[in-house]
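Q: need a structure here:
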Amino acid sequence: MKKGLLSSVIAGALLMAGQVNAADYVIDTQGAHASVQFKVSHLGYSFVVGRFNDFSGDFSFDNGDIGASKVNVTINTASLDSNHAERDKHLRSEDFLNVAKFPQATFKSTSVEDKGDGKFVINGLLTLNGVSKDVAIDANLVGEGKDPWGGYRVGFIGSTEFALKDYDIKMDLGPASSHVKLDLVVEGIRQ
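A: The predicted structure follows:
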């Protein structure tokens, strides 16, 4: 095979491989293969742990071009669930999430940085309690491949932490309870 033809074949194969990897996904909340969980210290003595039961989102992912990836998530803040009805009522109130006025929280990525070995930093704008701030999510690729139903899936885990006061959360329980950690599990179904 001539050198020019070989180069063209290799370039074509690389281009096709990149096209195969690039795809749009919907987060699989229907099958409960995704979660948004939170954890906040309670006065420095214990932790309040909970989740949001109602959220949706989509993302674009290209393992060959991580920087082209995008993420969009919308959370129904009233779906907060810490396994304690009275506490949940308080967390939904104006003291915390003010869900009557701000029924949704959103995250929209602005960039994705490839850190190698399946590790990424997803930078984006988190809007919560009517306030929008930049956050960075440390994420890891769990895996990707065909599912038993003829589809294709990819999964990630991620985490971020932010100060409650940055989102105008009124309740102040002291320095031990000033930050919330979010842990994310995302499984997407290729569209």
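Q: every contact and neighbour count from this point should use C-alpha atoms.
A: Fine.
Q: what about stretch 51-64, start to end distance?
A: Criterion C-alpha to C-alpha, to the nearest Å; first-to-last residue distance in stretch 51-64 is 32 Å.
Q: next, the buried residues of it.
A: 51-63 (16 or more other C-alpha atoms under 10 Å).
Q: which one among those residues gets closest to residue 87?
A: Distance to residue 87, by C-alpha to C-alpha, is smallest for residue 51 among the buried residues of stretch 51-64, at 13.1 Å.
Q: contacts only, for that closest one.
A: Neighbouring residues of residue 51 by C-alpha atoms under 8 Å, 6 or more residues apart in numbering: 35, 36, 37, 38, 80, 81, 82.
Q: please provide the structure for the following sequence as well, for comparison with the first:
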Amino acid sequence: MKRLALAAALSLFAASAFAAPMTYKLDPHHTMVIAQWNHFGFSNPYANFGDVDGTLVYDADDVSASSVEVTLPLTGLSSFAADFDTHLKSADFFDAAKFPVATFKSTKVEAAGEGKLKVTGDLTIKDVTKPVVLDVTLNKAGVHPMTKREAIGFDATATIKRSDFGVDMYVPNVGDEVKLRITTEAMAPAAE
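A: Below you'll find the predicted structure:
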């Protein structure tokens, strides 16, 4: 009887340990934040916000207990054209000398169907903070084959207005709406 009680207690402990929220560190080499806009109706160029730093907490049993916090250093901004990168970082757009980072911090995470989430959060660009809703798809969660650590991957999309953040040079000729596409891979910390 004691063995059964002990086994039951251990299995309950193991189940609750497995169900606990997991904290992950975003992998900057496998995380991309792509912004795309319309340019005078002729093209739809894009830029990548690289060098992403952040933490993701995911609770599969209670997604409302999940969260994400991300910093996007503007040093990592790349439009794949050096002179345009310089212009984007200038006071005409992001004013990276004065505002060197953009940030996102979630305020609410909700289930939105099988493998889908709605993540609401505060996006801050040039010290202006506005709410943004990300439509998120869980790509995979499990042990990463290379690191042998727990890992998770998501894709997300959102649309924002750049004029809301004071990045409004050439609006409306250059589109005000910016489509964001995000892909991220994150790892649990290495065991000590």
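Q: what's the TM-score here?
A: Aligned and superposed, the two chains score 0.88 in TM-score terms (TM-score structural alignment, normalised by the length of the first structure); 184 aligned residues with a C-alpha RMSD of 2.2 Å.
Q: re the thing from before, which among the contacts of residue 51 of the first structure end up buried?
A: By neighbour count, with 16+ other C-alpha under 10 Å, those hold 35, 36, 37, 38, 80, 81, 82 as buried.
Q: can you tell me which of the contacts of residue 51 of the first structure are in helices?
A: Secondary structure from DSSP state H places none of the contacts of residue 51 of the first structure in helices.
Q: residue 95 of the first structure in helix, strand or coil?
A: Secondary structure, DSSP: H, G, I helix; E, B strand; the rest coil: residue 95 of the first structure is coil.
Q: now swap in residue 140 of the second structure and tell me
A: If you use three-state DSSP, then residue 140 of the second structure falls in the strand class.
Q: counterpart of it over in the first structure?
A: Here residue 140 of the second structure is matched to residue 143 in the first structure, going by TM-score structural alignment.
Q: so who does that match touch?
A: For residue 143 of the first structure, the contacting residues are 154, 155, 156, by C-alpha under 8 Å, 6+ apart.
Q: contacts only, for the last one.
A: What that stands for is residue 156 of the first structure. Neighbour list for residue 156 of the first structure: 139, 140, 141, 142, 143, 185, 186, 187 [criterion: C-alpha under 8 Å, 6+ apart].
Q: can you add distance to residue 114 of the first structure and give the residues you listed back as JSON lines?
A: As requested, those are exported to JSON lines (distance: C-alpha to C-alpha, whole Å):
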{"residue": "139", "distance to residue 114 of the first structure": "10"}
{"residue": "140", "distance to residue 114 of the first structure": "10"}
{"residue": "141", "distance to residue 114 of the first structure": "11"}
{"residue": "142", "distance to residue 114 of the first structure": "15"}
{"residue": "143", "distance to residue 114 of the first structure": "16"}
{"residue": "185", "distance to residue 114 of the first structure": "18"}
{"residue": "186", "distance to residue 114 of the first structure": "18"}
{"residue": "187", "distance to residue 114 of the first structure": "19"}
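Q: nearest to residue 92 of the first structure among these?
A: Distances from residue 92 of the first structure to the contacts of residue 156 of the first structure, taken by C-alpha to C-alpha, are shortest for residue 185, at 22.9 Å.
Q: quick one: the closest one is in a strand?
A: Yes - Residue 185 of the first structure: assigned to a strand according to three-state DSSP.
Q: aligned partner of it in the second structure?
A: Aligned partner of residue 185 of the first structure by TM-score structural alignment: residue 183.
Q: can you give me the strands in the second structure?
A: 22-26, 32-36, 46-49, 53-58, 67-73, 77-78, 101-111, 116-125, 128-143, 150-161, 177-187 (DSSP state E).
Q: residues near residue 67 of the first structure, how many?
A: Residues lying near residue 67 of the first structure (other C-alpha atoms under 10 Å) number 16.
Q: swap in the one 10 residues further on?
A: Residues lying near residue 77 of the first structure (other C-alpha under 10 Å) number 25.
Q: what's the match for it in the second structure?
A: By TM-score structural alignment, residue 77 of the first structure lines up with residue 74.
Q: isn't its match right up against residue 97?
A: No - with contact defined as C-alpha atoms under 8 Å, residue 74 of the second structure does not count as touching residue 97 (9.2 Å).
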